[in-house]
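Peer 1: Below is the sequence, then the predicted model.
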Amino acid sequence: MTQIPTAFTIAGTDPSGGAGIQADLKTFQELKSYGMSVITSVVAQNTTGVQRVHHLPVEMIEQQLDSVISDIPVHAFKTGMIANKDMMKVIAKRVSDLDAFYVMDPVMVATSGDSLIDQDSRHFLRENLLPLTTLVTPNIPEAEFITGDKIETTDDMKQAAEKIVEDFGADAALVKGGHMSGKAVDFLYDGMTISTFTADRIDTKNTHGTGCSYSAAITAYLSQGIPLQKAVQKAKHFVTAAIKHSFELGSGSGPTNHWATREEAVKQ
């Protein structure tokens, strides 16, 4: 490693700043990793939903990837919204030989409920990108799609994490329990053991960009050489604080607070 940890995000944009590339870069900065990005799609969205999506030409995505990879060492990277199979093919080709941790946030549906990738792309992601990952971080609907199984209990979540690793080739899977009731419980399976990460559930509608920020935090910590289980634990704390101190901005699902842990540290 160089002295400066670097983290790299490949995703779509959010001009309102709560999710996507913007949330990833804010998270990297807060956690002291040098952030870089490749934009896949320009998304007109805000706290109420997605208004329009413009996908960049595949050649431009490929050039962005080459520009970064050929010049600056990459210690860890993540993918978020990758809207179609052609994009995924180029990304798979460029990152397959990259000596870096790969965190996949399998973004399929926005917090608002808007679908972000087509069905054909979902299948390609499952069959071709998943085997390249260090960690995949699905919520329950995403884990249901990947595994083909209904998830209704915490045991179902654990079994889904195991299946994603053992049947689909991810190195590790973190199945997130945000769609469950009660405590906010996530399960990590690393091919050997199941680890549980629990936080109080926060009663707020302001959860815009939580998945992006959580996976970006894990990516940042991995870029610093922190082991996977500890990286997830620290990222869980980061995103829980961000939700707890989220912002009343916009008329929909407001954004989380990326500097919340900084404020909490000052108060202690």
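Peer 2: Nice, thanks for sending it over. Since the structure is predicted, the reported quantities are computational estimates derived from the model, not experimental observations.

Peer 1: From here on, just use CA atoms for contacts and neighbour counts.
Peer 2: Fine.

Peer 1: ok, now how distant is residue 42 from residue 13?
Peer 2: Distance, residue 42 to residue 13, by Cα to Cα, to the nearest Å: 5 Å.

Peer 1: oh sorry, the question was meant for residue 259
Peer 2: 20 Å.

Peer 1: Who has more neighbours out of those two?
Peer 2: Each of residue 259 and residue 13 has its neighbours counted (other Cα atoms under 10 Å); residue 13 has more, 25 against 18.

Peer 1: Pull the contacting residues for that one.
Peer 2: 19, 20, 21, 22, 39, 41, 42, 43, 44 (Cα atoms under 8 Å, 6 or more residues apart in numbering).

Peer 1: Assign a three-state SS to residue 251, would you?
Peer 2: coil (DSSP: H, G, I helix; E, B strand; the rest coil).

Peer 1: Provide a list of residues in contact with it.
Peer 2: 47, 48.

Peer 1: can you tell me how far it sits from residue 194?
Peer 2: 39 Å.

Peer 1: Could I get the buried residue list for the helix ranked longest in the chain?
Peer 2: In the chain, taking DSSP state H as the definition, the longest helix is helix 228-244. Across helix 228-244, burial judged by 16 or more other Cα atoms under 10 Å covers 228-229, 231-232, 234-244.

Peer 1: Surely residue 107 and residue 115 touch.
Peer 2: No. With contacts counted by Cα atoms under 8 Å, residue 107 stays clear of residue 115, the gap being 9.1 Å.

Peer 1: between the two, who's got more neighbours?
Peer 2: Neighbours were tallied for residue 107 and for residue 115 using other Cα under 10 Å; the higher tally belongs to residue 107 (24 against 14).

Peer 1: for residue 208, what are its contacts?
Peer 2: Neighbours of residue 208 in contact, by Cα under 8 Å, 6+ apart: 18, 19, 47, 111, 253, 254, 255, 256.

Peer 1: Turn the residues you listed into CSV, including distance to residue 99.
Peer 2: Formatted as CSV, these follow (distance: Cα to Cα, whole Å):
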residue, distance to residue 99
18, 29
19, 27
47, 36
111, 32
253, 37
254, 36
255, 33
256, 31
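
Peer 1: Please compare the first structure with the one that follows:
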Amino acid sequence: MSYSIPSVLTVAGSDSSGGAGIQADIKTVESMGLYAQSVITALTAQNTLGVYGVFDVVPDFVCAQMDAVFGDIRPQAVKVGMVSSTDIVSAVARGLSEHAAPNVVFDPVMVSTSGSRLISQEAIDALVRELFPLATLITPNIPEAEVLCGMAIETPQDMESAARILFGMTPGAVLVKGGHGAIDADDLLYLGGSCRWLKGKRVETENTHGTGCTLSSAIACGLASGKEVFEAVLQAKRYVSGALRAGFAMGKGNGPLDHMWAHREAFGSLEA
């Protein structure tokens, strides 16, 4: 007897500490019962304290990885994360277009949790021009939305204004993520021409390394499984909230979430 399951492709940078990027994406996809594939756009030397180096993959090899994936186990959804140069942006955009990639969730990674800049201004301009038009959903956090929109975001009303601006850059939906500064952990989904607030409670923890990567991957899992955008986002928020509440403590800085929290709970391996 044989079977298959939906596949999710993650196109992102590698995190040597295992908490964000490709590693977080793979953990998320597998924890949600789907099959993970990857296209690595950059290697990073990083840990929970910061990013110490970024080594970009040659664009032609990014294309080769995408061709290999789509030529065999075709993914039902694609999550795109760190793309740090204009050439890599173009390579990823070309691959997504040539292979008619479905359900593209784009997390415009610009700054790490520790505050390290991960992408050039030229690359930001390129991703808006080349990748945003291919997205089913974009998921900027507040600092990223501020960069993209050229405005300060300090209130819920600011979030709504930013969402409308971002919606003008993409044919898909927009999720502006809360949880930064004075704004609570309420996210704003701009979908079908209207704003929908998704309420959430802030989890008091410093271990948030890879939160954005995890959320976008979890959303891609929902889309790959046949859920509509709204349901996929709600499912992903529940997953990330559980991973933050688990109380994981790894590293000396901003530690990672516990991607396997639900499995530990199910098997009774979490301490009381």
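Peer 2: Thanks, I have it. Everything numeric in this text was worked out from a predicted model, so none of it was measured.

Peer 1: related to what we said a few turns ago, the contacts of residue 208 of structure 1: which two are farthest apart?
Peer 2: The most widely separated members of the contacts of residue 208 of structure 1, counting by Cα to Cα, are 111 and 256 (12.3 Å).

Peer 1: what's the overlap in contacts for these two?
Peer 2: 207, 208, 209.

Peer 1: Now do the contacts for residue 198 of structure 1.
Peer 2: Residue 198 of structure 1 sits in contact with 183, 184, 185, 186, where contact means Cα under 8 Å, 6+ apart.

Peer 1: Ok, residue 247 of structure 1 next?
Peer 2: Taking Cα under 8 Å, 6+ apart, one finds 206, 254, 255, 256, 257 in contact with residue 247 of structure 1.

Peer 1: and what of residue 49 of structure 2?
Peer 2: 114, 252, 253, 254.

Peer 1: Determine how far stretch 115-122 of structure 1 lies from the middle of the whole chain.
Peer 2: 16 Å (Cα atoms, centre = their mean, to the nearest Å).

Peer 1: Quick one: the residues in structure 2 that that stretch pairs up with.
Peer 2: Counting by TM-score structural alignment, stretch 115-122 of structure 1 pairs with residues 117-124 of structure 2.

Peer 1: still on that earlier bit, relative to residue 171 of structure 1, which of the contacts of residue 208 of structure 1 is nearest.
Peer 2: Using Cα to Cα, these come closest to residue 171 of structure 1 at residue 19, 25.5 Å.

Peer 1: out of everything not next to it in sequence, what's closest to the closest one?
Peer 2: residue 209 (4.0 Å; Cα to Cα, 6 or more residues apart in numbering).

Peer 1: wait, isn't that neighbour in contact with residue 22?
Peer 2: No. Using Cα under 8 Å, residue 209 of structure 1 makes no contact with residue 22, being 9.6 Å away.

Peer 1: When those two are compared, which one has more neighbours?
Peer 2: With neighbours defined as other Cα under 10 Å, residue 209 of structure 1 and residue 22 compare such that residue 209 has more, 26 against 21.

Peer 1: which position in structure 2 aligns with the more buried one?
Peer 2: Per TM-score structural alignment, residue 209 of structure 1 is aligned with residue 210.

Peer 1: List the contacts of that match.
Peer 2: Applying Cα under 8 Å, 6+ apart, the residues contacting residue 210 of structure 2 are 19, 20, 21, 24, 113, 256, 257.

Peer 1: how far away is it from residue 17 of structure 2?
Peer 2: Residue 210 of structure 2 is 11 Å from residue 17 of structure 2, by Cα to Cα.

Peer 1: what comes up buried for stretch 78-95 of structure 2?
Peer 2: 78-86, 88-95.

Peer 1: Could you give the separation of it from the chain centroid?
Peer 2: Centre to centre, stretch against its chain (Cα atoms, centre = their mean), the figure for stretch 78-95 of structure 2 is 13 Å.

Peer 1: residues in structure 1 aligned with that stretch?
Peer 2: So stretch 78-95 of structure 2 sits over residues 77-94 in structure 1, by TM-score structural alignment.

Peer 1: can you tell me the distance between the two ends of the matching stretch?
Peer 2: Terminal-residue distance, stretch 77-94 of structure 1 (Cα to Cα): 12 Å.

Peer 1: what's the answer for stretch 96-112 of structure 1, then?
Peer 2: For stretch 96-112 of structure 1, the end-to-end distance is 32 Å (Cα to Cα).

Peer 1: Repeat that for stretch 203-214 of structure 2.
Peer 2: Termini of stretch 203-214 of structure 2 sit 16 Å apart (Cα to Cα).

Peer 1: average distance between the helix or strand hosting residue 263 of structure 2 and structure 1?
Peer 2: In this structure, residue 263 of structure 2 sits in helix 261-266 according to DSSP states H and E. For helix 261-266 of structure 2, the mean deviation from structure 1 after alignment is 3.5 Å (mean Cα distance after the TM-score superposition for structure 1).
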